[in-house]
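J.: kindly return the folded structure for what I paste below:
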Amino acid sequence: MTIDAMMAMMILRECKIITANKRFRTCRFFCYGSDLKPPWKILFFGNDSFSLYTLKMLSDDQKCKPLVKNLEVVTSVKMWSKDVVKQFALERNLKYHKWPLRSLKSGDFDFGIVVSFGKLIPESVINKFSLGILNVHASLLPRWRGAAPIIHAIANGDQMTGVTIMKIKPYHFDVGDILHQKEIPLERGINAIQLHNKLGHLGAEALAEVLNDLSRYVKSARPQPTENATYAPKVAPVMSYINWETMPSEKICNISSALVKVYDLVAVWNKQLIKLLDINEYGTPVNDDDFEIGGVQYNKNISKLLVKCQDGKWISVGGVKIAGSKVISATDFNNGYLKKQPKSMRKFTSYVDNLCKKS
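T.: As a prediction, the model looks like this:
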């Protein structure tokens, strides 16, 4: 099951958030005063399960209409089976629009809200909203601008994370003025699915706070600082390649947590490509006198493989998938592969090293 499918099911089961709302616009947005009052006509832009947290909040609010007068939805997903936002819209009887928009007129909506949409919205579209467009982004901007902030925050061992409510600007992603940020600690060991759920709720909550007191947040809006900006591009398979010579144990575990349900981590065993599953830091002291970096031994007490990392610390591995075969347990790998090699050959090597040798 994909992350989007899993998260969509979770959101439809839970996600009760106290809501609120108000308004804005690209240029005129910062010219209005304290007379900004709901209920609003909102066009929502979203594509995946992270979008659903905020969309559900707005849809729930529309039922009692203190803030949302009209709510319609835009997605750009082409396959019906993967379009969780469209499915939600149809379940809630919300009018649905395909991207790109063909018939949007000025005055149709007070403003737009963008959450995990993945498309640059042109200035001609932004200007159709009398109060502009806001974006809910899953990082503390300007850190982790881009498509995969949750994954990059975990992979890089950030200690804090959060959400940003910002003003949409044309031509570039995630560079608009910041209206509001909410910060939370990033717990060690949390994976991308768990953080996705936390920040999804937090983003909906943060937007509700902005919409509940819009005039105050508009007046306190600030440009993003240009220094310390980092980028979170779409994840490529190369991110899953373990480099035993350069990666400490914590880094490997962080990447594993970040890529859960996206990619398994990749290494090489005896010139065969393998994928490692159920990776965790192993804090118990290990007798490692005879082991090089990447060296592997089997621990029968926990039924897992132990692998020595660049920092001299060890990780545990619960399962292995050899190319062309099914996943096997650490015990089966030990019996079928590890025991058959002399101790000097019981070692995982780096896939990146093998690529360099081939080239």
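J.: for the rest of this, base every contact and every neighbour count on C-alpha atoms.
T.: OK.
J.: quick one: the helices in this protein?
T.: Secondary structure of the chain by DSSP state H: the helices cover 3-13, 49-64, 84-91, 123-126, 149-155, 192-212, 214-219, 249-258, 330-336, 351-358.
J.: can you pull the buried residues of the shortest one?
T.: Applying a neighbour-count criterion of 16 or more other C-alpha atoms under 10 Å, one finds 125, 126 buried in helix 123-126.
J.: next, the angle from the top strand by length along the chain to helix 351-358.
T.: Longest among the strand segments of the chain by residue count, using DSSP state E, is strand 272-282. Using axes from the mean of the first three to the mean of the last three C-alpha atoms, to 10 degrees, the direction of strand 272-282 lies 150 degrees away from that of helix 351-358.
J.: other SSEs contacting strand 272-282?
T.: Counting contacts by 3 or more C-alpha pairs under 8 Å, 6 or more residues apart in numbering; DSSP states H and E, strand 272-282 packs against helix 249-258, strand 265-269, strand 314-322.
J.: so which of those gets nearest residue 95?
T.: Closest approach to residue 95 among the helices and strands packed on strand 272-282 is made by helix 249-258 (34.8 Å; C-alpha to C-alpha).
J.: now the closest one: how far from the chain's centre is it?
T.: Mean-position distance between helix 249-258 and its chain equals 15 Å (C-alpha atoms, centre = their mean, to the nearest Å).
J.: tell me who's in contact with the nearest residue to residue 277 once chain neighbours are set aside.
T.: Among residues not flanking residue 277 along the chain, residue 319 sits closest, at 4.8 Å (C-alpha to C-alpha, 6 or more residues apart in numbering). Neighbouring residues of residue 319 by C-alpha atoms under 8 Å, 6 or more residues apart in numbering: 276, 277, 278, 304, 327, 328, 329, 330, 333.
J.: just to check, residue 150 is in contact with residue 137?
T.: No. With contacts counted by C-alpha atoms under 8 Å, residue 150 stays clear of residue 137, the gap being 9.9 Å.
J.: circling back: in CSV: the helices and strands packed on strand 272-282, plus distance to residue 212.
T.: Shown next, in CSV, are the helices and strands packed on strand 272-282 (distance: least, C-alpha to C-alpha, whole Å):
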stretch, distance to residue 212
helix 249-258, 33
strand 265-269, 44
strand 314-322, 47
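J.: sequence B follows; please return its structure for comparison with A:
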Amino acid sequence: MAVVATMYVNSRHAAPLCRSWLLAGRRLFSASAPASGLRVLFFGSDDFADRVLRALEEDRTGTHPYIDHLEVVCPKSNYKMKGTKKIMLYQSPVEKLAIKKGLIAHHPFGSSLSNWMIPLFDGGRTHGSFDIGIVASFGHFLPGRIIRGFPRGMINVHPSLLPKYRGPSPIQTTMLNGDKTTGLTIQEVHPTVIDGGKILAQAPYPIAENSPYGQLVSEMGDLGGELTMKVLRDLSRVRELSVEQDGSQATHTRFFRREDAHIVWEEMTAEDIFRVHRTFYEKEPVHTCMRIKNKVKWVQFLELSVAPQSIAPLNADFASFPPGSVFWAKKVPYVEIACLGGSRIHATRFRVSGKAERDTFQFISGYVKGWKDMRMITRPIQTKHLTPPFAYPEGYTRPTSFTDAYGEGASRSDYCAKLAARRTDKDPGYGLGDDGLEKKHYHKFSKDNSKKESDDD
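T.: Next up, the predicted model:
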């Protein structure tokens, strides 16, 4: 898209980052900003939206502000009563920032905005209306009636290079697919197609190797805030040069659930498991099952890494064991687990259902020590029967040695690509939650959830 404003990051770690703004060889953004006085209503909910909102607030309180007034629309906080005490269950990052900065926060009711009205400017104390609406990971579909309610329309800050990765979880899908580059798009809010509006500006951004989800969200949010302010300061010019999206090239993302962090030993390599860990660990750590005597317990891996090829396996004959097999050694600070294709993961922190976190030595002492040839399993089984033999994928060739496991013939899995590409039954993008990660699907293991799985140790 040669006519779209593009930001190229020359050095990821430069401080500040060196960037250039190009438009088919011509400068797009004006060197000087027009007169201030913009009144903005910001729609957002999650950590990505929080970083964008920070950039808008910094401009409003700066020495030469372009934004004169700023208010937010975000999900309402959830509370529960414990006796006479009110306990906070959930409060969106955007609302927390609004309270901290003294911004007026409005809350839509229900899961739809069909009957919601744009609030009065400054709570009705000042005559006038908002000039523009800015959306970032809001979580609700915005009907045309609301879009038309702003004289300067509405723009959306989306963390992908549209039309790629439309929908609620572009950052998670990017990480699961193993993409090396992602980006930001500023687009017009479309009244009928989620993330389908005209593109105003785009900014490609490289992904640091092994960067966790939280770090990428913060970086993308900061980039989104910076790009949003540049677009606002020259909005008329940017809109003149906007381009339509090519719908035929669109790809869609979906909601991710708790079960997406479940390890499928029959399909996943160590790299697959590590990608899922990087993507979901802050909400729901990767988890699997293990059998202890006549009980099946769920176990989460809170810290893990892919075993480097330079480190020899704890068991020289590990290639003859099926994926999920657990190995440990005295004074070694990790548990090694075999994966598909002869790969291995090293786990260092664990949580067994109903129990507190454990390090490697505590986990070995309580659950592994004394058990020979222990194997993790994908799903719970009837404990009255023997653990069934491992079912290898059709056409899979087992490595015969450590050398063979890391040779060119080693099998690879495309589990993460399949996970990211799965579709929901309903139209992608409707009823969006916090960047696709709905809080109710990401709860900690607790004694209430595992009374039948109490520990023996």
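J.: out of the helices and strands packed on strand 272-282 of structure 1, flag the one nearest residue 347 of structure 1.
T.: Taking C-alpha to C-alpha, strand 265-269 is the member of those nearest to residue 347 of structure 1, at 6.9 Å.
J.: in structure 2, what stretch matches that closest one?
T.: Using TM-score structural alignment, strand 265-269 of structure 1 lines up with residues 286-290 of structure 2.
J.: what about the matching stretch, how far off from structure 1?
T.: Superposed on structure 1, stretch 286-290 of structure 2 shows a mean distance to its aligned partners of 1.2 Å (mean C-alpha distance after the TM-score superposition for structure 1).
J.: which residues touch that stretch?
T.: So stretch 286-290 of structure 2 is contacted by 261-264, 273, 276-277, 280, 296-302, 375-380 (C-alpha under 8 Å, 6+ apart).
J.: filter the residues you listed to the buried ones?
T.: So, by 16+ other C-alpha under 10 Å, the buried ones in those are 261-264, 273, 276-277, 280, 296-302, 375-378.
J.: residue in structure 2 paired with residue 236 of structure 1?
T.: Residue 236 of structure 1 maps onto residue 257 in structure 2, by TM-score structural alignment.
J.: compute the number of surrounding residues for that match.
T.: 17 (other C-alpha atoms under 10 Å).
J.: what do you get for residue 320 of structure 1?
T.: Number of residues near residue 320 of structure 1 (other C-alpha under 10 Å) recorded here: 24.
J.: map it onto structure 2.
T.: Residue 320 of structure 1 maps onto residue 350 of structure 2 when the alignment is built from TM-score structural alignment.
J.: its match reaches residue 304, doesn't it?
T.: No. Using C-alpha under 8 Å, residue 350 of structure 2 makes no contact with residue 304, being 9.4 Å away.
J.: distance of residue 307 of structure 1 relative to residue 167 of structure 1?
T.: Here the criterion is C-alpha to C-alpha, to the nearest Å. By it, residue 307 of structure 1 lies 46 Å from residue 167 of structure 1.
J.: mind listing what residue 224 of structure 2 touches?
T.: Contacts here follow C-alpha under 8 Å, 6+ apart; on that basis residue 224 of structure 2 touches 51, 52, 157, 158, 159, 184, 185.
J.: next one: residue 265 of structure 2
T.: Contacts for residue 265 of structure 2 were tallied using C-alpha under 8 Å, 6+ apart; they are 323, 324, 339, 340, 377, 378.
J.: again, 10 Å this time
T.: When contacts are counted by C-alpha atoms under 10 Å, 6 or more residues apart in numbering, residue 265 of structure 2 touches 273, 288, 322-325, 338-340, 376-379, 390-392.
J.: tell me which of these fall in strands.
T.: Going by DSSP E, the strands hold 288, 338, 376, 377 from the contacts of residue 265 of structure 2.
J.: of those, which pair is most distant in space?
T.: 288 and 338 (13.5 Å).
J.: once you drop chain neighbours, what's closest to the most centrally placed residue in structure 2?
T.: The centre of structure 2 sits closest to residue 172, judged by C-alpha atoms, centre = their mean, with a distance of 3.9 Å. Closest residue to residue 172 of structure 2 apart from its sequence neighbours, by C-alpha to C-alpha, 6+ apart: residue 279 at 5.8 Å.
J.: neighbours of that neighbour, just the number please.
T.: Using other C-alpha under 10 Å, residue 279 of structure 2 has 25 neighbouring residues.
J.: name the surrounding residues that touch stretch 75-82 of structure 2.
T.: Against stretch 75-82 of structure 2 from outside (C-alpha under 10 Å, 6+ apart): 43-46, 85-96, 105-111, 138-140, 433-434.
J.: who's in contact with residue 180 of structure 2?
T.: Counted by C-alpha under 10 Å, 6+ apart, residue 180 of structure 2 has contacts 174, 205, 206, 207, 208, 209.
J.: restricted to buried residues, select those residues in PyMOL.
T.: Buried members of these, defined by 16+ other C-alpha under 10 Å, are picked up in PyMOL with:
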select buried, resi 174+205+207
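J.: just the contacts of residue 180 of structure 2: which are in strands?
T.: With strands taken from DSSP E, the overlap with those comprises 205, 206.
J.: now structure 1: which of the contacts of residue 180 of structure 2 match?
T.: Listed in the original numbering, the contacts of residue 180 of structure 2 still in contact in structure 1 are 174, 205, 206, 207, 208, 209 (both residues aligned by TM-score structural alignment, their matches' C-alpha atoms under 10 Å).
J.: closest to residue 150 of structure 2 out of the residues you listed?
T.: Residue 150 of structure 2 has its nearest neighbour among these in residue 205, at 30.7 Å by C-alpha to C-alpha.
J.: if I look at that closest one, how far off is residue 216 of structure 2?
T.: Residue 205 of structure 2 is 10 Å from residue 216 of structure 2, by C-alpha to C-alpha.
J.: anything in contact with each of those two?
T.: residue 182.
J.: who's in contact with the aligned partner of residue 277 of structure 2 in structure 1?
T.: Aligned by TM-score structural alignment, residue 277 of structure 2 pairs with residue 256 of structure 1. Residues in contact with residue 256 of structure 1 (C-alpha under 10 Å, 6+ apart) are 151, 154-155, 189, 191-192, 239-240, 242, 250, 262-265, 276-280.
J.: what does residue 298 of structure 1 give?
T.: Contacts for residue 298 of structure 1 (C-alpha under 10 Å, 6+ apart) come out as 304-307, 316-317, 330-331, 333-335, 338-339.
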